[in-house]
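J.: mind folding the following:
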Amino acid sequence: MAATLRKTFRYPDDDQPHGLDNRQELDEEEQDKLIQELSTKNDAQNAFYNLVFTIVPLVATIAYIPAIFSSSVTAGTRFIYIICILSLSTTAYVMKFGPFDSEVYRLGEPGVLAVQEGKSDPRSYLFYANTAVCALLSLQSWYMSSSQGHDDHQGLILGILPGVVLGVVVVASRSLIEVDIGELEKLKYEYKGA
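T.: A predicted model of the protein is given here:
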C-alpha cells in the first residue's frame, strides 16, 4: 500500500498573521482619481481604435487604383470599382462620424448601428444604404465570376472587399465599449481609515 501525502488547504490570507490585511483601502479622493484615470485611458484607446478603423477602409481603396487604370478593364467594371471606392469612403465616414454616444452604450447597443431612442440620425440611413450597396456589389461580383468561363478571382475579391471591410468596421465599433462612470461611482465605498 502506498501512502499519499496531501497538503492541507490554506486560504491565501492564511499565510499572513491575523490582523494584517494585504488590501489597501482607497480614500474617496484616490477612488475619484482612479475612476478619472480609467475614463481618460479608455477615451484615449477608443479614439485610437476609432482612427485606425477609419483609416482601414481608406487604405483598402488603394486596391482599386491599378484596376481602374488598367486597359483590360471595361467601362462597366470601372464604374463598379468606383462604386466600391465610394462604398469604402462611406464606411470610413460612418466609422469616424458615427453616432457614438455614452447614452447609447448604456442602452446596450454600442456601435455604428446605435441610435438614441426616439431620435433618427441620417448617418444610420447612410449606413443602411452602404450595407445594401455592399450586398449588391458582393452578389454582382459573385455572379460575374461564376458566369464567366474562367476564374476571375481579382474581380471577385475586389467586389466583396467593401462588404468585408464594412463587417470588420461594424465588429470593431461594437467592441469600442466605453467605461460607464456611473457604474464605477456606484462601486465606491466609504473609507474607514484613521
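J.: can we go C-alpha only for contacts and neighbour counts from here?
T.: Will do.
J.: from the contact counts, what lies against the lengthiest helix in the chain?
T.: In the chain, taking DSSP state H as the definition, the longest helix is helix 28-60. Packing partners of helix 28-60 (3 or more Cα pairs under 8 Å, 6 or more residues apart in numbering; DSSP states H and E): helix 75-97, helix 153-175, helix 181-186.
J.: ok, which of the ones you listed comes nearest I35?
T.: helix 181-186 (6.9 Å; Cα to Cα).
J.: I'd like the distance from the closest one to the chain centre, please.
T.: Offset of helix 181-186 from its chain centre (Cα atoms, centre = their mean, to the nearest Å): 23 Å.
J.: ok, back up a step: export the helices and strands packed on helix 28-60 to a markdown table and tack on distance to V52 and mean neighbour count?
T.: Below are those laid out as a markdown table (distance: least, Cα to Cα, whole Å; neighbours: other Cα atoms under 10 Å):
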| stretch | distance to V52 | mean neighbour count |
| --- | --- | --- |
| helix 75-97 | 10 | 19 |
| helix 153-175 | 10 | 19 |
| helix 181-186 | 25 | 11 |
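J.: here is the second sequence; please produce its structure so I can put it next to the first one:
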Amino acid sequence: MAAVRLRKAFRYPEDSDEGREELDEEEQEQLIEQLQRQNDARNAQYHIIFTSIPLLSTIAFLPSVFAASSLTEWLLSILGVLSLLGTAYTMRLSPLHPDRKGKKPVTAENERITRLHSALLPVNGAVCLLLTAAYFFAGTGPSSIRPVLYLIPGAMLAAILLARDMMLSVDLSALKNLQYEHKGA
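T.: Next up, the predicted model:
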C-alpha cells in the first residue's frame, strides 16, 4: 500500500506563534524603563544642542549692539539678542510636560513662572515678526548689520518649536497602559 501523504496548509513565517515569546510583567517594566531612560538621555542631548544654537546665534548681533550706526539698528539688534535668549530659555528651562498631577505646591512664585512661560512664546513670536518686517523694510544705507540677520531669531524659534514638538511626540504612557491590559496573560 502506498504511503499516504498529508498536505499541510502553507503559512507565512510571521503567522506562526512558535518563535514569539511573550514578555512577563517584570520584563515589560524593564523594557519600558529602558525606553524611558533612552528617551530621557536623548531629550537631554536635544536640550543642550538646541539651547546652544540660539545662544551662539547671538554673536551675529553683537557687533551692531556695540557699534550701531543708528538708534533703530541698535534697537532691532537688541530685540534680536533678546529674542534669541528667550528662544534658548524656552528650550532649556520651559517644562516639556505641564504638571498634570499637581505634585508641585501652588505658590505665588510658581504662578509667576507659569505666567512667564505662557507669555514668553507669544511675545517672542511678535518680536520675530517685527524683525522679519524690519528685514523686508530695511534700507541699504550705511549699516553695521546685514538685514538678513533679522531672520535668524524667527528661524531659531521655529527650529526650537519643531524640536520641542518632536520631543513631546514620544509618549511612553500609552505603552505603560498597554502593559497592564495584558496582565495575567
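J.: distance to L139 of structure 1 added to the helices and strands packed on helix 28-60 of structure 1, as CSV?
T.: Compiled in CSV, the helices and strands packed on helix 28-60 of structure 1 are given as follows (distance: least, Cα to Cα, whole Å):
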stretch, distance to L139 of structure 1
helix 75-97, 12
helix 153-175, 8
helix 181-186, 44
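J.: right, and those - which one's nearest D13 of structure 1?
T.: Going by Cα to Cα, the one of the helices and strands packed on helix 28-60 of structure 1 nearest D13 of structure 1 is helix 181-186, 26.7 Å.
J.: check the mean deviation of the closest one from structure 2.
T.: Once fitted to structure 2, helix 181-186 of structure 1 is off its aligned match by 2.5 Å on average (mean Cα distance after the TM-score superposition for structure 1).
J.: for that helix, name the packing helices and strands.
T.: Helix 181-186 of structure 1 sits against helix 28-60, with contacts defined as 3+ Cα pairs under 8 Å, 6+ apart.
J.: now the helix it packs on on structure 2. Mean distance?
T.: Looks like 0.9 Å for helix 28-60 of structure 1 (mean Cα distance after the TM-score superposition for structure 1).
J.: for that helix, buried residues please.
T.: For helix 28-60 of structure 1, burial by neighbour count (16 or more other Cα atoms under 10 Å) applies to 31, 35, 39, 42, 46, 50, 52-58, 60.
J.: tell me roughly how far the very next helix or strand once past that helix lies from structure 2 on average.
T.: Downstream of helix 28-60 of structure 1, the next assigned helix or strand under DSSP states H and E is helix 65-68. Helix 65-68 of structure 1, aligned to structure 2 and superposed, deviates on average by 3.2 Å (mean Cα distance after the TM-score superposition for structure 1).
J.: just to revisit the earlier point, do you know which of the helices and strands packed on helix 28-60 of structure 1 lies nearest P66 of structure 1?
T.: Nearest to P66 of structure 1, of the helices and strands packed on helix 28-60 of structure 1 and by Cα to Cα, is helix 75-97 at 10.5 Å.
J.: other SSEs contacting that closest one?
T.: Judged by 3+ Cα pairs under 8 Å, 6+ apart, helix 75-97 of structure 1 is in contact with helix 28-60, helix 65-68, helix 122-147, helix 153-175.
J.: recalculate using a threshold of 6 Å.
T.: helix 28-60 (3 or more Cα pairs under 6 Å, 6 or more residues apart in numbering; DSSP states H and E).
J.: what's the matching range in structure 2 for the helix it packs on?
T.: Aligned using TM-score structural alignment, helix 28-60 of structure 1 spans residues 25-57 in structure 2.
J.: centre of the chain to that stretch, how far?
T.: Distance of stretch 25-57 of structure 2 from its chain centroid, counting by Cα atoms, centre = their mean, is 11 Å.
J.: and if you look at stretch 82-93 of structure 2?
T.: With Cα atoms, centre = their mean, you get 12 Å for stretch 82-93 of structure 2.
J.: make CSV out of the buried residues of helix 28-60 of structure 1 and add distance to S102 of structure 1.
T.: Output for the buried residues of helix 28-60 of structure 1, formatted as CSV (distance: Cα to Cα, whole Å):
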residue, distance to S102 of structure 1
Q31, 21
I35, 16
S39, 12
N42, 12
N46, 12
N50, 15
V52, 20
F53, 19
T54, 20
I55, 23
V56, 24
P57, 25
L58, 27
A60, 30
